[in-house]
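K.L.:
Sequence first, then the predicted structure, then my questions.
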Amino acid sequence: MVTAEDIGRRVEDGAGRVGILRDVIPDYEDPAGLPGERRKRPTAFLWPEGGGREWLVPPESVKRA
């Protein structure tokens, strides 16, 4: 599992995708969800090394690459 100390480092998620850890938020609530259905959960934000679309995963599924 990664922590805020790993921000900026190269990491790999549980699906084998490699990227740069941008942030780890322990109580992230997705603003795209309906207000009554939102729930807070730990979230890691990863960014592809060569640029592209950021993706979100549970921090426990991420390790240093």
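P.N.:
Cool, got the structure.
K.L.:
hey, let's count contacts and neighbours off CA atoms from now on
P.N.:
Will do.
K.L.:
remind me, longest strand of this structure?
P.N.:
strand 18-28 (DSSP state E).
K.L.:
okay, pairing it with this:
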Amino acid sequence: MIDRNDIGHHVQDAHGRTGILRDIDPTWEDPSDPPGDRRQHEVAFISPERGGREWHADPTTVTRT
């Protein structure tokens, strides 16, 4: 599991994707959920090292590489 001390370092998610940890938000709500169905949960934001689309993952399934 990673934490805020790992921001800026290489990480790998549960699907084998690797990238740079950009942030961890402990109170993130998915904006695509209807307002009444939103719930807060912790997410890690990861971006590919050589550019591309950022993704998010459950921080408990992300490891530092």
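P.N.:
Happy to help now that I have it. Note that the structure is predicted; figures quoted are calculated from it, not measured.
K.L.:
Buried ones in the longest strand of structure 1, by neighbour count?
P.N.:
18-25 (16 or more other Cα atoms under 10 Å).
K.L.:
for stretch 39-59 of structure 1, same thing?
P.N.:
For stretch 39-59 of structure 1, by 16+ other Cα under 10 Å, it's 43-48, 57-59.
K.L.:
Let me have the buried residues of strand 18-28 of structure 1 in TSV, extended by distance to G36 of structure 1.
P.N.:
Shown next, in TSV, are the buried residues of strand 18-28 of structure 1 (distance: Cα to Cα, whole Å):
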residue	distance to G36 of structure 1
V18	33
G19	32
I20	32
L21	29
R22	28
D23	25
V24	24
I25	21
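K.L.:
In terms of distance to T3 of structure 1, which of those ranks first?
P.N.:
Of all the buried residues of strand 18-28 of structure 1, T3 of structure 1 sits closest to V24, with 6.4 Å by Cα to Cα.
K.L.:
Okay, strands next: where are they in structure 1?
P.N.:
Counting by DSSP E, the strands of structure 1 are 10-12, 18-28, 41-48, 55-57, 63-64.
K.L.:
Out of these, flag the one nearest V2 of structure 1.
P.N.:
In terms of Cα to Cα, the element of the strands of structure 1 nearest to V2 of structure 1 is strand 63-64, at 6.0 Å.
K.L.:
Distance of the residue positioned nearest the centre of structure 1 relative to E5 of structure 1?
P.N.:
Geometric centre of structure 1, nearest residue: A44, 2.0 Å, by Cα atoms, centre = their mean. In this view, A44 of structure 1 and E5 of structure 1 are 12 Å apart by Cα to Cα, to the nearest Å.
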